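Asker: everything below, folded, please.
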Amino acid sequence: MSSIPHLQRSRIEKAITDAAGSEQDFDQAAAALDAVKIAVTVDDAQLMSAAGQSAVLTILNTAIKCFGSAELICTGDAALRTPVLFGKTLVQAARTIGAEVATEVSPWATHVVAVGAGGPPDPFVRCWWDGWLAGLRPAWEDAAVGDSCNPLSGVFAGALAVREVFANAVGRRLSFNRPTTVNLWSPWSSEEEDAPLNLSLPSKLWLVGLGHLGQGFLWSLALLPVADCHVLLQDDQTVGEENVATGLVTLFADVENSNRKTRVAARWLEAAGWTTSIIERRNYGDLKLTTNDPPIILTSIDEPRARVEIAKAGHEYLIDAGVGHGAFDFEIAQIRIIPNGVDAASLWAQPEQAKDVETLLKRRAYSELARKFDNCGTFSLAEASVAVPFVGAAVGALTITQLLRLTALRTTPQIMQVELAAADAGVAGILNPLPAFGLGGSEFQLREQGSR
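Answerer: The predicted model follows:
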């Protein structure tokens, strides 16, 4: 499979080649992505805000992984509000990610994403937020952003912006012309709920599955203004070429060095001041828990049966995130919050529908690959899931917000669904009872006194 030249972005390109009625091959899909040149404009206020910095980093990182390039347009620089692996300032981090930095939008930019005021008068889309509210505004609506203290709102808005650029690039949306607002605190409800700015995380967490979605969890956790937490990281896989494009914190060097996904995750969190420990084997719910183990486990794995068994293992709560695997449902997310004792099996469809690999292999994209490379790796590529980094970022922000709801002793849904194509139309099932006891241990504030 390593001989296939599109392996690095293959799981992104599959969103194009595997779409209903598509006749595009992998060369054409790559060309469509390469043609996109995103420019991100940011004003001085958002250059320094938690939401603004998180949005810029999310846009640049996901854009470069999807399209191969991006540029940051700003007239200054600012220290990052939370330390990340990529650098100490926003401009330094942007350059480490691989972005160009300039003071004016280049003439070859195809899509301008505005973060805050300023920039060209007609960007493709504007990021918008106000506390826990996050979303997008069309070019003609230049309403100022609101409370910019929440990094998760910046992550979500930034991911949605790249999603809209992607949809435009692959011909699924001609333009963005409808304001979108999502209440991250309760995406399933249009009613306003008083969301706290004084929050806490458990002093210990357990993360299982450190690929596409798992790295979305890591991305959002590291951008929160808290560092005195410990995370147990569990995964049994080594980084592959295709993981660089889909994983928010995976680097090309990780492939060259055959790094394990647990080590990649540990590097990211430890740079943000967290402590970690690792388990490099699969989790089938067969690990005997002790009183010292984290009370909450977050999972993002492909096997429904394994998730059900983990939910039975005795953790106080399991929080699971999953997305569709195909070109039609890769940006439909389901998040489950399952208290100990709830029948987890009832929350997943059984049996899961098998993927029709044989039908995919008959498509032009795969027949061309089979012809060029004598069938080498073609079946594995057809079998692989579609995975796009902006989905991981958006779902990560939603999932970590539900973790914060839990530690704030609020009700949480046993299952919720959000489709990024219509992110403001989230739905939820039965709400869990309020937690019977506190689960937080590391307290933090999103807003500094006197700031906005």
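Asker: only C-alpha atoms for contact and neighbour calcs from this point on.
Answerer: OK.
Asker: give me the neighbour count for the nearest residue to residue 252 once chain neighbours are set aside.
Answerer: Sequence neighbours aside, residue 244 is the residue nearest to residue 252 in space, at 6.2 Å (criterion: Cα to Cα, 6 or more residues apart in numbering). Residue 244 has 22 neighbouring residues, counting by other Cα atoms under 10 Å.
Asker: how about residue 214?
Answerer: As a burial measure, residue 214 scores 28 neighbours (other Cα under 10 Å).
Asker: before we move on, what about residue 287?
Answerer: Neighbours of residue 287 (other Cα under 10 Å): 11.
Asker: what strand or helix carries the residue positioned nearest the centre of the chain?
Answerer: Nearest to the mean C-alpha position of the chain, by Cα atoms, centre = their mean, lies residue 393 at 1.5 Å. Counting by DSSP states H and E, the element that carries residue 393 is helix 389-407.
Asker: re earlier: from residue 279, how far off is the residue nearest to the centre of the chain?
Answerer: According to Cα to Cα, to the nearest Å, residue 393 and residue 279 sit 24 Å apart.
Asker: over to residue 327?
Answerer: For residue 327, the distance to residue 279 (Cα to Cα) stands at 32 Å.
Asker: please provide the structure for the following sequence as well, for comparison with the first:
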Amino acid sequence: MNAFTSADTMHRLAKRAMDNGSARSREEAEALLRGYRIAIALDDTAAADRHHQAAVLSAVALGRRVFLGGVTVAGNLDVPLVTTLPFGRTLAEAVVALGGTRGDAPAGVPVLRVGNGPGDRMPGFCVRLAFAGWRGGIVPNDAEGIAGDAGETMALTPMLAAALGVNEAFLHLSGEMPSAGRRCVGLSLWNLADPDWLDARAPDPALRYLPTRLWLIGLGHLGQAFLFALGLLPYERPSDLHLILQDDDIVTPSTESTSILTDAAMIGKKKTRTIAAWAERRGFATTITERLFDKDTRRQQHEPAIALCGLDNAAGRRQLDLSGFEFVAEAGLGRGHADFRSMLIHTLPGEVPAAKLWESVDAADSAIDAAAYRKLLDEGSLDRCGVTLLAGKAVGAPFVGATAATIVIAEVLRLLHGAPVNRLVELNLVNPDHRRTAPQTNDFSGLNPGFVPVPEGS
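Answerer: All right, here's what the predicted structure looks like:
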């Protein structure tokens, strides 16, 4: 029996309202999220398409962790599940398994539309998920989508579009951005420096190769988003992908609020074992290691040369280019109520050693003086130590990790295709257009980490 602390059970997005002062208690902060709900409207003409199904399921999996009032999915869901995700036999089964509810969109609720073209102008919040080629994002429902011929849809772009749609709906409901829902927001995963993801002047390259050996470090918020994204890739034989899954932690109640693969049945169990079980349902081969990633971790010659890192501590990151990996893609997310939508993505080895990148560790800003924490102290719900522990936990939202995951996996895919990769990507989901990228100067052309071809027609 696990004795979870208050910090272990706190919803990481409800914590935002405690920290910024918009909620005067934990109960009030959690009630705010229970008052939020959204609808997903799936066009009947798109219901049987695997990419549109992936967009719906990504939006449900992310949305039910954010909008605790519920996620309603409208449209024809009684179709075979043709996406690669292992959540049921039909789209309806998968929606329910992920926490969604079938039904018509309730009046006045923000709508994410999944369809093939512009729709009617809506009186409230209604955005359409748009994806083609390596491009994904959202546009107002009545706006045109991606112009030109972007080419075949790359499997990660529906997840990217869903994550940006859920972020936009939360910006709207929380009142943080009056323009939310009336703007176009998106990225090109092939060329993050491209300022106009909506203008496909030429087709993006077709996805031709998929990785066969990866080491995932950390299986929480980011690590599970990496795996969900890998689950969308069109492996002809999923067992071709061998994953080493590393974490030493257990699943806590708060894990579910940020981590896209976690459900209540996993609480109290080792992250490695629950996540390996999901990966094996997808058909992937797995090996687990239940120890901290630290200075004593060394990759052996037969183990994956590429690591995906989702650690939330600088001590582990300082070892990333010292453990024998030939290529590392890692993401760090903002921790506070003001910067939790920010992300900083690196590929290693780079110009600056990892030990230098994370040389100094700034103490996290403490929100302990916010009214909600003072109330916990005053009423005796927690002692000073407990309040300090709770206040020090990060604010987090699953749509941030999901966006970062598509960028991180895209770096690996571009590497396999012989394209340039980024040394650094920095952006904030409040305004992703204002992003910063820097190219890698290292030559990875001699790296052969293992790959398989994408089957024709995928």
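Asker: give the contact list for the residue nearest to the centre of the first structure.
Answerer: Going by Cα atoms under 8 Å, 6 or more residues apart in numbering, residue 393 of the first structure touches 58, 155-156, 159, 213, 215-217, 219-220, 248.
Asker: 6 Å instead?
Answerer: Neighbouring residues of residue 393 of the first structure by Cα atoms under 6 Å, 6 or more residues apart in numbering: residue 216.
Asker: that one -> the second structure?
Answerer: In the second structure, the residue matched to residue 393 of the first structure (TM-score structural alignment) is residue 402.
Asker: can you show me the helices along the stretch 1-150 of the first structure?
Answerer: With helices called from DSSP state H, counting those that start in this stretch, the stretch 1-150 of the first structure shows them at 10-17, 26-34, 44-48, 50-67, 90-97.
Asker: helices along the stretch 201-350 of the first structure, start to end?
Answerer: Under DSSP H, counting those that start in this stretch, the stretch 201-350 of the first structure gives helices at 212-223, 241-246, 252-256, 261-271, 304-311.
Asker: out of the ones you listed, nearest to residue 388 of the first structure?
Answerer: Counting by Cα to Cα, residue 388 of the first structure lies closest to helix 241-246 out of these; the figure is 5.6 Å.
Asker: how close does residue 424 of the second structure sit to residue 399 of the second structure?
Answerer: Taking Cα to Cα, one finds residue 424 of the second structure at 20 Å from residue 399 of the second structure.
Asker: neighbour-wise, which of those two wins?
Answerer: residue 399 (33 against 19).
Asker: for residue 375 of the second structure, see how far away the more buried one is.
Answerer: For residue 399 of the second structure relative to residue 375 of the second structure (Cα to Cα), the value is 30 Å.
Asker: same thing with residue 233 of the second structure?
Answerer: Taking Cα to Cα as the measure, residue 233 of the second structure falls 47 Å from residue 375 of the second structure.
Asker: so which of the two has more stuff around it?
Answerer: Neighbours of residue 233 of the second structure and residue 375, each counted by other Cα under 10 Å, are more numerous for residue 233; the result is 20 against 16.
Asker: now which residue in the first structure aligns to that one?
Answerer: Matched by TM-score structural alignment, residue 233 of the second structure corresponds to residue 224 in the first structure.
Asker: now residue 411 of the second structure
Answerer: Checking TM-score structural alignment: residue 411 of the second structure goes with residue 402.
Asker: and if you look at residue 391 of the second structure?
Answerer: Per TM-score structural alignment, the equivalent position to residue 391 of the second structure in the first structure is residue 382.
Asker: burial measure for its match, as a count.
Answerer: Residue 382 of the first structure - counted by other Cα under 10 Å - has 23 other residues nearby.
Asker: for it, which three-state class applies?
Answerer: The assignment at residue 382 of the first structure comes out as helix when based on DSSP: H, G, I helix; E, B strand; the rest coil.
Asker: what's the spacing between it and residue 7 of the first structure?
Answerer: Taking Cα to Cα, one finds residue 382 of the first structure at 12 Å from residue 7 of the first structure.
Asker: and for residue 132 of the first structure?
Answerer: As judged by Cα to Cα, residue 132 of the first structure and residue 7 of the first structure stand 37 Å apart.
Asker: between these two, which has more neighbouring residues?
Answerer: Taking neighbours as other Cα under 10 Å, residue 132 of the first structure and residue 7 compare with residue 132 leading, 23 against 20.
Asker: what is the aligned counterpart of residue 280 of the second structure in the first structure?
Answerer: Residue 280 of the second structure maps onto residue 270 in the first structure, by TM-score structural alignment.
Asker: contacting residues around that match?
Answerer: No contacts exist for residue 270 of the first structure under Cα under 6 Å, 6+ apart.
Asker: the one 10 residues further on too?
Answerer: Residues counted as contacts of residue 280 of the first structure (Cα under 6 Å, 6+ apart) are 234-236.
Asker: nearest residue to residue 118 of the second structure in space, ignoring adjacent ones along the chain?
Answerer: Once flanking residues are discounted, residue 118 of the second structure sits nearest to residue 142: 4.7 Å by Cα to Cα, 6+ apart.
Asker: can you find the partner of that neighbour in the first structure?
Answerer: Looks like residue 142 of the second structure aligns to residue 140 there (TM-score structural alignment).
Asker: neighbours of its match, just the number please.
Answerer: The tally of other residues near residue 140 of the first structure (other Cα under 10 Å) stands at 13.
Asker: over to residue 379 of the second structure?
Answerer: Neighbours of residue 379 of the second structure under the rule other Cα under 10 Å: 9.
Asker: and if you look at the one 4 residues further on?
Answerer: As a burial measure, the neighbour count of residue 383 of the second structure was computed by other Cα under 10 Å and equals 12.
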